[in-house]
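Novice: any chance you could fold what I've pasted below:
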Amino acid sequence: MRKFAWVGVAALAMLSASAQAASQSGLDLDGMDRNVRACDDFYRFSCGGWLKANPVPGDQAVWGVDTKMAEEIRGKLRAILERAATQPTPDTKKIGDFWSACMDEAAIEAKGTAPLQAALDLIAGLKTTRDAADILAKLHRMGVGALFGFGSQLDFGDATQQIAAVDQGGLGLPERDYYLKADRADLKRDYEAHVARMFVLAGNDAATAQKNAATVLAIETQLAKASMGVVERRDPRKLYHKQKTSVLEAKAPKFGWTTYTRAVGAPEIDQLNVVNATYPQAIDALLNDKDLPRLRTYLAWQAMHQLADGLPQRFVQETFDFFGTRLSGAKELKPRWKRCVIATDGVLGEDLGRAFVADAFPPAAKVKMQELVKALDQVFAEDIDQIDWMGPATKGKAREKLAAIANKLGYPDKWRDYSKLDIRRDDWMGDLQRGAAFELQRQLNRIGQPVDRSEWEMTPPTVNAYYDPQKNDINFPAGILQPPYFDVSFDDSVNYGATAATVGHEMTHGFDDEGRRFDAKGNLKDWWTADDSKRFDDKAACVAKQYDGYEAVQGTKLNGKLTLGENVADLGGTRLALLAYLKRAAATKSAEMDGFTPTQRFFVAYAQSWCTNLTPEFAKRMALTNPHSTAEWRVNGVVANLGEFAQAFSCKAGDKMVRTTQCRVW
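Specialist: Predicted coordinates for the structure are as follows:
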């Protein structure tokens, strides 16, 4: 993934009218700070002006060139949805009805907590442990993902097939260490207070609400202790425990897994992947008849928490006050229209995306992207041949994997069929729950079926990109391929510095510390010789150590092991994009422009693709849970390892942007 998990976006700086007028190449010249030496702090040299002019808006926790572009796209999507609501066509009626239901705040307020009652009544029916499997299945279909996650995945052992998978889940806080680490005790305390306030909003008295909140925290802490940490989950070998369903039933006999899989709507399942091998036992440990009142309390909380978007404003605001403000630093709740655009994209993203790409991704843009991807393919293949730390056998497998990478650009070849999804203009909570059930069923229908490699995991308007190690493909939605991030009229230095670096980043993910575990067909298979594997680990350790030394925010450092894959991809992708650009620049005899040489323009464009302001709370949250480094280090950490950068800006040994020990994997 290119960008932050919570916002899922990446793009180049929005060019002001004055910058556009002054720039020949497409660089944001006003966004720079020429008072900073490029060799001292290249991020602020390239982004200092932008950072000063673009403080984080009140309804955001992070504000970068990417989120700014995503906001512009949301404005376009809003116009599409408003038109669909008032002038529907057969292709847009569903998104128009969904939007109308979301925007009808008066109707939502009038219904109060009544739409929540079906879930609460279901939970109240949990009288014995034998009831748990059926009730959890029905809650999961309502969009209440309590206790654990269940769905489908490509089989790590045979990537042509899809199997069922059960995984850890059911936590309210971002991940396990929020419950277990002493340095997060204040957040845990504030979370408990938030849970209590939600119970009060649902009708409990203060004393009962406080008791319920303590119960919720105790159960979630118990689940957290059984959960794997974010660094451990980066190793795919630790996430594959395929077994017969009968084996799972024997290891965790209280829950009734076969009852659950049938009730949730899965086909008959003979075997499945238990992602966290010991987690089902933690579920069983909660299933004692005498403890069922505690479990009912936890489930009621999960229903309120996960269905809050379908409830009156007081629930939405309280949820934002903790998760948006306390946890992430945003000061204001997003306006209703933005939240409704995001919700529509989440439930009906390909219907909305089809309307978006009709105008947003012309054929010329796709042709340009295809040329750019081809150029990256060529230099990556040449680079593999020239690498001195990899032996011939592993090189052959690496070339085979690179050649097999599929490139998906813009939007799916086949649009998703939402005809069986019932959307009603007067039933907002129902639309959310039916949307959740529709998506879960779509996932479950894959089980036992061959892989459909044409499917996308992001919607077309998304400002992001990703690599799928099992499909071995890179995916660039139309949302990220827009000006000013990418434009056929930009100088190649800008398109290569920003977009080609992202292409190279996603390609390199196939060969980072996670992606290298999968072969050309997407199977979890060790295709490395022992010596080459050790040399890779040694080179990766250099990167991990480098980023361990960077602070995301004062007092909180990055986790080099957590961010290793993204950092390796940033380093490798930027270098590959530079090699591809220099080949093209040499062929076209690219000249100085905007006062910069071709190579300098490339690096400034790369840096400007990351201009980002963060709240301190969000920066800390990223450092603790997110596999991406903060933007400053995605720039300075990369260029400090590249001799081409030092040469381009005449940096000398001892300058901050020239590392004494330079790290390079790819």
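
Novice: only C-alpha atoms from now on, for both contacts and neighbour counts.
Specialist: Will do.

Novice: neighbours around K374, how many?
Specialist: Applying other Cα atoms under 10 Å, we find 14 residues neighbouring K374.

Novice: so G169 makes contact with L147?
Specialist: Yes: G169 is in contact with L147 according to Cα atoms under 8 Å; the separation is 5.5 Å.

Novice: anything in contact with each of these two?
Specialist: The contact sets of G169 and L147 overlap at L223 (Cα atoms under 8 Å, 6 or more residues apart in numbering).

Novice: looking at those two, which is more packed in?
Specialist: L147 (24 against 19).

Novice: just checking, that one touches Q168?
Specialist: Yes: counting by Cα under 8 Å, L147 does reach Q168; the two are 7.4 Å apart.

Novice: please identify every residue contacting each of those two.
Specialist: Common neighbours of L147 and Q168 (Cα under 8 Å, 6+ apart) do not exist.

Novice: buried stuff in stretch 649-658?
Specialist: Neighbour-count burial for stretch 649-658 flags F649, C651, D655, K656, M657, V658 (criterion: 16 or more other Cα atoms under 10 Å).

Novice: pull the residues that contact stretch 500-512.
Specialist: For stretch 500-512, using Cα under 8 Å, 6+ apart, the contacting residues are 1-2, 372-373, 376, 402, 405, 465-467, 469, 472, 474, 515-516, 518, 565-566, 568-578, 606, 666.

Novice: isn't there a strand covering C47?
Specialist: No: per DSSP: H, G, I helix; E, B strand; the rest coil, C47 lies outside any strand segment and is helix.

Novice: hang on, isn't it packed against A607?
Specialist: Yes: taking contacts as Cα under 8 Å, C47 lies within contact range of A607: 7.3 Å.

Novice: and for comparison, fold this next one:
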Amino acid sequence: MTRMTHSSRLMATAALGAMLFGMAPAVSVSAKEQAAASAKADKPEIGDFGFDTTGMDKSVLPGNDFYAYANGTWAKNTAIPADKSNYGMFTALADLSQKRTQEILEAAKGDPNSMIGRAYASYLDSASVEAKGLAPIQPWLAKIRAVDKPGLAALLAEADRNGVSHFFGGYVGQDDKNPDVYIYTMFQGGLGMPDRDFYLKDNERNAKLQAAYLKHLENVLTLAGEQDAAARAQAIYAFEKQIAMVHWDKNDSSDATKVYNKMTLAELEKAAPGFDWTSFVRGIGVKEDALLVSQPSAFTGEAKLIADAPIGVLRDALLVRSLDGFSDVLPDAVAQEAFSFYGTALSGTPQMQERWKRAVDFTTGNLGEAVGKDYVAKYFPPETKAEMDKLVKNVIAALGHRIDNLAWMQPETKVKAKKKLANFTTKIGYPDRWKDYGSLEIRADDLFGNALRANQWQHDDNISRLGGPIRRWEWGMTPMTVNAYANFGMNEIVFPAAILQPPFFDPKADPAINYGGIGAVIGHEISHHFDDQGSKYDETGKLADWWTPEDVKAFEAASKALVAQYDAYEVLPGEHLDGTFTLGENIGDLAGLNIAYDAYKASLGGKEAPVIDGLTGDQRFFLGWAQVWRRNYREQNLSQRISTDPHSPSIQRTWVSRNLDPWYKAYQVKPGQKLYLDPKDRVRIW
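Specialist: The predicted structure follows:
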């Protein structure tokens, strides 16, 4: 669950479940068997009412650790699979989605007329990949080895089109201050590790990662056939560390106002001398002069570093990026080397996924909507979409009531907020219009070529947006993705089919579980449009000041309290959450849970919910929230997430309930218990 703006890249996560509906009984069965099958079809997929009570640890007081109370036995008994860095509800549902997609692709594999079948078959043909070795990528590597400084800009433009990351990146998105127009946005790049802090923060964990990364650079250069790889790896690392020093940090890079820097191409040339920006920008296909430059000072610094760096270091950095970027479609020696650093050293994952799983991911990653069309036809019944429509309307209505009753928001701002809410677009399940991949060549015997051509197709498709109408029909995720997102420029919330399953949503489950699960997810995504960044966009999706100074002051005060609450969480010894970096997602969790609770209570029509298995409706609602966050992490993955993921870890996401008064009443949480907050200290925003 995340937010998507056009000043930052889309992030995504992944979740559990099973088939939404029971299988139909066979024709020749007894009446007793038919009755049993019918009863099973009416039961939720999980437990008696949609919640797995066997995963609870009732020896823990909810007020001491609500996550452990709701999920402790599950956490104790659930191992992380060898090919995963973490495992929970998201990953279990992602596994289900992957398996279902495999069945679709296996059926298509033998059909020469099926594009998705050919793509899948090309990945499974490992013998052909090994036989070809590095031959498919050699023409590109030869260009890198031959490039000189005057030709560098044109080569980097070609790298962009080929899908090879380099010293900066870019994409076409809406102009935040003119959302009816597309513009090319540029952002800082050039690092092989996930964030500047991995280079600049001195601690034991980073020291180990730096050593592992240095060895990785050496190993990749060796695989490329280069001599003196150790010394050349040191030079790449030293160059990247210099880049890290001019990069903006993650908090500034997440600020929609700070990253909106519109300039002409001529102004960029003047602001960041030392690099041929005109050749680069024109080379990637951008004809317009207007650009958005997300981190101007970083571009100034990087242009100078590129100008001063020996051409050999720049070539070597591009060689490594190219082999890493295409590692999964090259021989196993290259794939294993990339995995050893990015999978094992960074995330703690011991084992690479089986080839069929990687083949599924390759096909969905490049032809997602072609696969998605078959997926939703088979696994997303119309009833689910209809039920989701109802839930979304109820949750939006609940937020409307909350806005009406906000004590801190000025009356004139409430009118604008309600207008923004009324303008929301909700996308559920799958696109109304599918992408057309007809111009993309996919061959069953050419894995590397398929990957290269798919990258080029995606680049060209992205650039072709410039000068055209806004594609409001487009989706940023495939139907098989277990996630959801908010898009500020489109003023929309989006829920792919694969997340609309248990434990998030089950039409047969107790409504309390559904409202605590998918209801809070809906509330989370809606509230993103009113969080620390989303609140900067008006009802048209425009980056604009539409709050009064009094509103801003009150919102910032409440936000600071939430920042302090999350800053205090020590997730690993010596490693605390960054409450500023995670603020938007934490507001989403807090607001989403509040809004979903109101919607749940409204759905009862003034009646009390029944007690089920000794649990009240309110208790079940909060258990529904806690259940979706069941997740175990490998330590390396958890540490990396603290530095790079704007979402808090699952335990702390569950704990957001400590800010809701009904949670205290539901579980009789008392002063002295670890999660207890005095009423005046409970953060109340939306």
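
Novice: what's the TM-score once they're superposed?
Specialist: Superposed pair, TM-score by TM-score structural alignment, normalised by the length of the first structure: 0.95. Supporting alignment: 657 aligned residues with a Cα RMSD of 2.1 Å.

Novice: give me the subset of the contacts of stretch 500-512 of the first structure lying in strands.
Specialist: Y466, Y467, I474 (DSSP state E).

Novice: these two touch, right, the first one and P477?
Specialist: No: counting by Cα under 8 Å, Y466 of the first structure does not reach P477; the two are 9.2 Å apart.

Novice: so between these two, which is more surrounded?
Specialist: P477 (26 against 22).

Novice: surely the more buried one and T462 touch.
Specialist: Yes: with contact defined as Cα under 8 Å, P477 of the first structure reaches T462; the gap is 6.1 Å.

Novice: what are the ranges of the strands in the first structure?
Specialist: Counting by DSSP E, the strands of the first structure are 62-64, 148-155, 158-168, 242-244, 271-274, 406-410, 466-468, 473-477, 551-553, 556-557, 612-614.

Novice: reformat those as TSV; add distance to F380 of the first structure.
Specialist: As requested, these are exported to TSV (distance: least, Cα to Cα, whole Å):
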stretch	distance to F380 of the first structure
strand 62-64	29
strand 148-155	27
strand 158-168	24
strand 242-244	34
strand 271-274	34
strand 406-410	15
strand 466-468	16
strand 473-477	14
strand 551-553	31
strand 556-557	32
strand 612-614	29
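
Novice: and R339 of the first structure, which of those is closest to it?
Specialist: Closest to R339 of the first structure of those is strand 62-64 (Cα to Cα; 16.2 Å).

Novice: for the residue lying farthest from the centre of the first structure, give its distance to T129 of the first structure.
Specialist: Computed with Cα atoms, centre = their mean, the maximum C-alpha offset from the centroid of the first structure is found at K290, amounting to 39.7 Å. Distance of K290 of the first structure to T129 of the first structure, given as Cα to Cα, to the nearest Å: 10 Å.

Novice: circling back to that earlier point, among the contacts of stretch 500-512 of the first structure, which are located in helices?
Specialist: 372-373, 376, 402, 565-566, 568-578, 606 (DSSP state H).

Novice: and the aligned partner of K138 of the first structure in the second structure, how many neighbours?
Specialist: Aligned counterpart of K138 of the first structure in the second structure: E158 (TM-score structural alignment). By other Cα under 10 Å, 17 other residues sit near E158 of the second structure.

Novice: what residues are up against L20 of the second structure?
Specialist: So L20 of the second structure contacts E45, Q501, P502, D506 (Cα under 8 Å, 6+ apart).

Novice: which residue packs closest to the third one, ignoring adjacent ones?
Specialist: For P502 of the second structure, the nearest residue in space outside its immediate sequence neighbours is G17; the separation is 4.7 Å by Cα to Cα, 6 or more residues apart in numbering.

Novice: does the one you found touch T91 like I think?
Specialist: No: under the criterion of Cα under 8 Å, G17 of the second structure is not in contact with T91, lying 9.6 Å apart.

Novice: if you count what's nearby, which of the two comes out ahead?
Specialist: Using other Cα under 10 Å as the criterion, G17 of the second structure and T91 rank with G17 on top: 25 against 20.

Novice: returning to what we had before: buried subset of the contacts of stretch 500-512 of the first structure?
Specialist: 1-2, 372-373, 376, 402, 405, 465-467, 469, 472, 474, 515-516, 518, 565-566, 568-578, 606, 666.

Novice: can you tell me how far F602 of the first structure sits from A207 of the first structure?
Specialist: Distance, F602 of the first structure to A207 of the first structure, by Cα to Cα: 61 Å.

Novice: over to L352 of the first structure?
Specialist: From L352 of the first structure to A207 of the first structure the distance is 45 Å (Cα to Cα).

Novice: these two: which has the busier surroundings?
Specialist: Between L352 of the first structure and A207, counted using other Cα under 10 Å, the more crowded position is L352 (26 against 11).

Novice: quick one: contacts for the residue nearest to P502 of the second structure?
Specialist: E45, M89, A92, L93, L96, Q501, P502, P503.

Novice: how far does stretch 477-496 of the first structure sit from the chain's center?
Specialist: Centre-to-centre, stretch 477-496 of the first structure and its host chain are 21 Å apart (Cα atoms, centre = their mean, to the nearest Å).

Novice: whoops, I mixed them up, stretch 645-660 of the second structure
Specialist: 17 Å.

Novice: one more: stretch 302-319 of the first structure?
Specialist: Worked out by Cα atoms, centre = their mean, stretch 302-319 of the first structure lies 23 Å from the chain centre.

Novice: then stretch 303-319 of the second structure?
Specialist: 31 Å.

Novice: okay, buried residues for that stretch please.
Specialist: A303, L305, I306, I311, G312, V313, L314, R315, D316, A317, L318, L319.

Novice: measure it end to end?
Specialist: Stretch 303-319 of the second structure end-to-end distance (Cα to Cα) = 20 Å.

Novice: go ahead and name everything in contact with that stretch.
Specialist: Under Cα under 8 Å, 6+ apart, the answer for stretch 303-319 of the second structure is 141, 144-145, 147-149, 166, 221, 224, 232, 235-236, 239, 242-243, 272-275.

Novice: and the aligned partner of K99 of the second structure in the first structure, how far from E332 of the first structure?
Specialist: Using TM-score structural alignment, the partner of K99 of the second structure in the first structure is G75. Distance of G75 of the first structure to E332 of the first structure, computed by Cα to Cα: 19 Å.

Novice: gap between the residue nearest to A497 of the second structure when sequence neighbours are not counted and I499 of the second structure?
Specialist: Sequence neighbours aside, G429 is the residue nearest to A497 of the second structure in space, at 3.9 Å (criterion: Cα to Cα, 6+ apart). With the distance defined as Cα to Cα, G429 of the second structure ends up 9 Å from I499 of the second structure.

Novice: which one of the two is surrounded by more residues?
Specialist: The residue with more neighbours, out of G429 of the second structure and I499, is I499; 27 against 23, by other Cα under 10 Å.

Novice: since that was my last question, I'll sign off now.
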